[in-house]
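Colleague: Predicted structure and sequence below. I'll ask about it afterward.
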Amino acid sequence: MLIYLCLSSHGYGHAARQAAIFSELYRLRPDWQYVVSSVVDYEFLNLAFNGIPIIHRRIKWDIGTVQDNALTVDIEKTLYELNNFYLKLPEILIEESDWIKSQNNNPLIIGDIPPSASRLASLLTAPLIWMGNFGWDNIYSSYDNRFSEYISNISDDYSKGNILIRFPFSMNMNWKIKEHKVGLVVSQKKILPNKFLANLESIKKKFILISLGGMGFKLSKETFSKWRDFHFLINRENDINDCSDIENVSLLPRSLCLIDVMPYCYRVITKPGFSTFCEAISCNLGIHVVERKYFSEAQFLIEGLKKYGSFRLLSEESFYNGNWQLDKELRNEHNSIIKSDGALSSAEAVISYIEEI
């Protein structure tokens, strides 16, 4: 069996959660062939899918939204890129379906969550499993009527899947197909390198993790001087304008993911993001969440955070000004418990589906 993942190229979150699921799939079915198809940063894909014998295909299956940074969306550029994408898609589908056929292995298509995966599955007469907490029809429906035709076509694509594995914090995704609900999708933590761990242990301050995902952000080093009693862990060099001389900031080694350091942290500052929320909640880590405009998934993520986690809400202005409320008590409104078994449950659902067909 060839498991072919059409992976959204919009940020890192889709890749992070699929890596957790593929890790479980590979553990349970090491005899299968695994393909990850995306233009997400190759270094991140190698880190996330480390230990899994992946075949990489560098194909862009969706546009998502065009963003200059992690918090804003450029509606005009998104519309322009969507038009260009669908002009090129027929040729991409033909070339990639030919490559898949050349592998001489029965394919199963997984889409997270590019609607074009439906067209690839149709060309191959292959089964299709969706995984996600939103569809691009949900996101574009909050934009103006120039997106109407795209929304209609995308919804039609989603309705052709065989099953939806519905993640937590989900939007309506009313595609009229069979569904399987799962818990938080979380990767296994790696052991910290000895040198980095020793460095953390030598710092007698509470650690604050800052990450706004693959789109990045820019902070001035002056913002950190407001919080000298804390030490900040950041995973991207370009997220600060020169961090080399900031005494209370450390960069994460490139071999580590966010979840690897979360058990050592006091709180995390982040945008509304599925994978970071799942990982932080599973680690009982307080979340300071920065508002995110023009991306309707954010409201559903925050509703889920209120249900399952502890948090503070920050405006975009407060984030960039360094008014991070680290001296404030967390809001704790949750009265529900959610399991962190979404990766295993998703993998088992895939295997069960294949065994049934």
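Modeller: Perfect, I can see it now.

Colleague: CA atoms for contacts and neighbours, from now on please.
Modeller: OK.

Colleague: Scan this structure for its longest helix.
Modeller: Residue-count comparison of every helix in the chain, with assignments taken from DSSP state H, identifies helix 75-102 as the longest.

Colleague: counting contacts, what elements does the very next helix or strand once past it pack onto?
Modeller: From helix 75-102 onward toward the C-terminus, using DSSP states H and E, the following helix or strand is strand 107-112. Judged by 3 or more CA pairs under 8 Å, 6 or more residues apart in numbering; DSSP states H and E, strand 107-112 is in contact with strand 2-7, helix 117-124, strand 128-132.

Colleague: Use this one as the comparison:
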Amino acid sequence: MSRPTLYIAITNHGFGHAVPVSSVAAKIQELNPDILLIITTTAPRWLLESYIGGDFIHRPRAFDVGVVQADSLNMDKDATLEKLREIRKKQNSLIASEVNFIKQNRVGLVLADIPPLATRIAASAGVPCWMMANFGWDFIYRDWGGEFAEMADWIAECFGMCDRLFRLPLHEPMPAFPNIQDVGLTGGNPRYSNEQVREVFGIETPLEKTVLLTFGGLGVEDIPYQNLQLFSDWQFITFDAGCPDLPNLIKATNQEFTKSLPSLPRPVDIMPVCGRLLSKPGYSTFAEALRLEIPIISIMREGFAESPVLLEWLQNYAEHQIVTAAEFFEGDWEFLRQPLHPPRLSDKLDKNGTEAIAQAVVDYFS
């Protein structure tokens, strides 16, 4: 008897898509260890392993481009368009080689976040394609107009072939999808107790003066770290390996800390000891913070259609502050001393998206 096999395809863009899917994959493995996971993504294996405890097959392949970026805030539209054209031109050969692989490995279901070609690959291989996301690439590209409009149409056509979309919170309407099921927030759970994190990192500041700086897998160029000296009695924590050595800045990936922990810390492991998170708009960071009810200060992000949608949801459901790029890059961060805004709405978001999607996959295979 061959094992039930799930093929997971993840967008080739930053870390923000790999994190929610990896948390779902880990949950699937926990609910039914017999399901074999094949994870197709150019995201690094260490990132996937930081969420998935058991075995999986890592297949480094890219079926989409997302957005070509120098860092988490700066986009290169020309390079993005060129890459999109290339993928569209090569789509038949990309699909053919993957269909071959899927058939050889007796894959029973494709789960994608959210490469458009995954639907065509699954259809050609004769298996269902489920997707999970809070936005579609057609939404991002259509907003850019010009030649991107045609790409958006092609992508919407792909999404129209999706058998089931698990639509995550913080979403745009996603009208291209014929079959939508709304689910709750996704993300990992902290692995360590607050006492353990405080002890390992030597954090002695009170919660409201402890800030996690996290800007996604691509990071942000030119963070004005010099501002930290204006907050000498505060504690800042970062995952930015290139940050300067400052007395009130902890590098969470520094070996002197990580050697005393069984596995590398992730932002979600550090969040609970922080009174706020300073970030840029991104589903995965926002979702993990919202699940833990950690206040979020977000920089605005220009020219990316998902950004105002995310900030709208943030204002509705989180304690928050929204700062302009100028306030962040050129100001003195006085906003940190300002009171946070309460959420506009009193109802809370469902936090069980990871479990709901994982359970649906497990039920499909039983």
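Modeller: Okay, I see it. Since the structure is predicted, the reported quantities are computational estimates derived from the model, not experimental observations.

Colleague: and the helices and strands packed on strand 107-112 of structure 1, which is most packed in?
Modeller: strand 128-132 (a mean of 25; mean count of other CA atoms under 10 Å).

Colleague: Check the mean deviation of that one from structure 2.
Modeller: Taken against structure 2, strand 128-132 of structure 1 registers an average deviation of 0.6 Å after superposition, with mean CA distance after the TM-score superposition for structure 1.

Colleague: For the longest helix of structure 1, grab the matching residue range in structure 2.
Modeller: With the alignment judged by TM-score structural alignment, the segment of structure 2 matched to helix 75-102 of structure 1 spans residues 77-104.

Colleague: What about the corresponding residue of structure 2 for L326 of structure 1, how many residues nearby?
Modeller: Residue correspondence to structure 2 (TM-score structural alignment): L326 of structure 1 is matched to L336. The number of residues packed near L336 of structure 2 is 16, by other CA atoms under 10 Å.

Colleague: Let me know the distance separating L336 of structure 2 from T40 of structure 2.
Modeller: The spacing between L336 of structure 2 and T40 of structure 2, counted by CA to CA, to the nearest Å, is 40 Å.

Colleague: sorry, back to before: in terms of secondary structure, what does the longest helix of structure 1 contact?
Modeller: Using 3+ CA pairs under 8 Å, 6+ apart as the contact definition, the elements that helix 75-102 of structure 1 packs against are helix 117-124.

Colleague: residues making contact with the helix it packs on?
Modeller: Helix 117-124 of structure 1 is touched from outside by 6, 61, 93, 97, 101, 108-111, 127-128, 157-158, 160-161, with contacts defined as CA atoms under 8 Å, 6 or more residues apart in numbering.

Colleague: Show me where the stretch 101-250 of structure 1 has its strands.
Modeller: Assigned by DSSP state E, counting those that start in this stretch, the strands in the stretch 101-250 of structure 1 fall at 107-112, 128-132, 163-166, 178-181, 206-211, 230-234, 249-251.

Colleague: which part of structure 1 lines up with stretch 275-293 of structure 2?
Modeller: Taking TM-score structural alignment as the measure, structure 1 aligns residues 266-284 with stretch 275-293 of structure 2.

Colleague: Quick one: end-to-end length of stretch 187-200 of structure 1, please.
Modeller: One end of stretch 187-200 of structure 1 sits 22 Å from the other (CA to CA).

Colleague: Wait, K189 of structure 1 touches L258, no?
Modeller: No: proximity of K189 of structure 1 to L258 does not meet the contact threshold set by CA atoms under 8 Å, at 9.1 Å.

Colleague: okay, those two: which has more neighbours?
Modeller: Here K189 of structure 1 and L258 are set side by side on neighbour count (other CA under 10 Å), and the busier one is L258, at 20 against 15.

Colleague: how close does the counterpart of G216 of structure 2 in structure 1 get to K221 of structure 1?
Modeller: Using TM-score structural alignment as the criterion, the counterpart of G216 of structure 2 in structure 1 is G213. Distance check for G213 of structure 1 against K221 of structure 1: by CA to CA, it reads 19 Å.

Colleague: Among the two, which residue is more densely surrounded?
Modeller: Regarding G213 of structure 1 and K221, a neighbour count based on other CA under 10 Å identifies G213 as having more, with 21 against 17.

Colleague: Now for that one: which residues touch it?
Modeller: When the contact criterion is CA under 8 Å, 6+ apart, the partners of G213 of structure 1 are 11-13, 70, 270-271, 273.

Colleague: cool, E221 of structure 2 as well?
Modeller: Applying CA under 8 Å, 6+ apart, one finds that E221 of structure 2 lies in contact with D71.

Colleague: distance of it from H17 of structure 2?
Modeller: 21 Å.
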